[in-house]
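Chemist: what would the 3D arrangement of this be:
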Amino acid sequence: MSDPDGAVPSLDDEDGVMAAYRLHGAEVYRFVLRGLDDPASAQDVTQETFVKAWRHADRFDPEVASLRVWLFGIARNTMIDHVRARRARPWQGALADPPTVEAAAGSVSDHADAVLDGWLVEEGLRRLAPHHREALVQTHLLGRPYDEVAAELSIPVGTLRSRVFYAMRALRAAMDEMGVSL
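Modeler: Presented below is the predicted three-dimensional model:
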């Protein structure tokens, strides 16, 4: 994602980080809040996400992944670090309701992984040719039968199967470029 002018904010300075926060801060916060189910911790993790993005701005490569995907990766890792730190400091358990802490620990690895995986697949699908993306979405993601999709697209079933095959190959290559293993 980029700002309305189409430029990706530079994270090298305070203005760039603020622009990135305006673009993605609320979305990152909601993601973290769903994972931790604790507004105060979600605020801390969101803030730490943008601090880490600023400190490691040199690692961001818009050719590999969008700023949004990169920030969500940082947020996911920061959530995991947050939960691990809580587990390493049992005395902090007295400061929070233990069932809430345990529930948050389980939800980070389960829910956060699923959400991040969804965004990564979405980013990979954006990199496919439209006819490949449509074939893959219709058959694999929506689970529609090949003959039904082929009839709707007015192409032979064999052509659809070929498109799905090459779409999967292109998706694997796109995910490899983004540093994601399938």
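
Chemist: going by C-alpha atoms from here, please, whenever you check contacts or count neighbours.
Modeler: Fine.

Chemist: residues in contact with Thr46?
Modeler: Thr46 sits next to Gly25, Val28, Tyr29, Val32, Ala75 when contact means Cα atoms under 8 Å, 6 or more residues apart in numbering.

Chemist: what about the third one, how many residues nearby?
Modeler: So that's Tyr29. Neighbour count for Tyr29, taken as other Cα atoms under 10 Å: 22.

Chemist: contacting residues around the residue located most distally from the centre of the chain?
Modeler: For the chain, the residue at maximal distance from the C-alpha centroid (Cα atoms, centre = their mean) is Pro156, at 34.9 Å. Contact partners of Pro156, counting by Cα under 8 Å, 6+ apart, are Ala150.

Chemist: same deal with Leu160?
Modeler: Contacts of Leu160 (Cα under 8 Å, 6+ apart): Ala135, Tyr146, Val149, Ala150.

Chemist: please give me the structure for this one as well, since I'd like to look at both together:
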Amino acid sequence: MDEHDSEVFVRSLYEQAAPALYAFIYRFTRDRALAEDVLQEVFVRAWRRAGHLEPRSDALRRWLFAATRNHLIDVWRARTKLSVTTYCEQVAAAPHVVDDVDRIVQRRVLTDAIDELTPKHRDVLMERYFQCRSIAETARRLGVSSGTVKSRTYHALRALRVLLDEGGIATR
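Modeler: The predicted model follows:
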């Protein structure tokens, strides 16, 4: 991708994603100027990686939120370079902010990954893990054999693991 294509790509990406990213950033910073700075840095990173990013893909959205989260953590760390005592007090109080960001990003990546599964794989995981049904109950509800439920569960979990790894969530 040449420089002109990169600029067009990032401009289009900015128009589509900036409002959601800004709201996400502002929710954690409560500082308009800082939120704008973080947003700008994320799009500079996107511009630098434009040749490696897939336009209009779910992976691109996950990458944007992961890059935003990482930059927010960097900003938070830079702001907490204080004395050891003050730093320890802030670490004890602040993980909720970082955890909230992680949890939101992970929930979004998980939701997107589940949506990308085939309907058969999604259905078996929903029955087994979200409805807490046994293999026999799942087989009965889906109208398939127990062996099919086991096989689909195995393959669905493998596919989900790949999607989560692509989304930046460690699965091992």
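
Chemist: any idea what the TM-score is?
Modeler: Once superposed, the chains reach a TM-score of 0.74 (TM-score structural alignment, normalised by the length of the second structure), with 163 aligned residues with a Cα RMSD of 3.3 Å.

Chemist: circling back to that earlier point, the residue farthest from the centre of the first structure matches what in the second structure?
Modeler: Under the alignment (TM-score structural alignment), Pro156 of the first structure maps onto Ser145 of the second structure.

Chemist: please report how far its match lies from Arg158 of the second structure.
Modeler: Relative to Arg158 of the second structure, Ser145 of the second structure is positioned 20 Å away (Cα to Cα, to the nearest Å).

Chemist: which one of the contacts of Thr46 of the first structure sits closest to Gly16 of the first structure?
Modeler: Of all the contacts of Thr46 of the first structure, Gly16 of the first structure sits closest to Gly25, with 12.7 Å by Cα to Cα.

Chemist: could I get the contacting residues of that closest one?
Modeler: By Cα under 8 Å, 6+ apart, the neighbours of Gly25 of the first structure are Thr46.

Chemist: report the mean deviation for the strand or helix carrying Val164 of the first structure after fitting onto the second structure.
Modeler: Using DSSP states H and E, the element containing Val164 of the first structure is helix 157-177. Compared with the second structure after the fit, helix 157-177 of the first structure shows a mean deviation of 2.4 Å (mean Cα distance after the TM-score superposition for the first structure).

Chemist: buried residues, that helix. List them.
Modeler: Going by neighbour count (16 or more other Cα atoms under 10 Å), the buried part of helix 157-177 of the first structure is 157, 160-161, 163-164, 166-168, 170-175.

Chemist: what secondary structure does Gly25 of the first structure sit in?
Modeler: helix (DSSP: H, G, I helix; E, B strand; the rest coil).

Chemist: that older thread, and the gap between the match of Pro156 of the first structure and Ala66 of the second structure?
Modeler: When distance is defined by Cα to Cα, Ser145 of the second structure is 40 Å away from Ala66 of the second structure.

Chemist: what do we get in the first structure for Arg79 of the second structure?
Modeler: Match for Arg79 of the second structure (TM-score structural alignment): Arg86.

Chemist: check which helix or strand that match maps to.
Modeler: helix 67-88.

Chemist: show me what the helix or strand just after that helix is packed against.
Modeler: Going down the chain from helix 67-88 of the first structure, the next helix or strand is helix 98-107, by DSSP H and E. For helix 98-107 of the first structure, the packing partners by 3 or more Cα pairs under 8 Å, 6 or more residues apart in numbering; DSSP states H and E come out as helix 14-36.

Chemist: can you name the element that comes right after the helix it packs on?
Modeler: Criterion used, DSSP H and E; the element after helix 14-36 of the first structure is helix 39-55.

Chemist: relative to the second structure, what is the average displacement of that following helix?
Modeler: Per aligned residue, helix 39-55 of the first structure averages 2.2 Å (mean Cα distance after the TM-score superposition for the first structure).

Chemist: how far away is the nearest residue to Ala150 of the first structure once chain neighbours are set aside from Lys52 of the first structure?
Modeler: Once flanking residues are discounted, Ala150 of the first structure sits nearest to Val157: 5.3 Å by Cα to Cα, 6 or more residues apart in numbering. The gap separating Val157 of the first structure from Lys52 of the first structure is 49 Å, by Cα to Cα.
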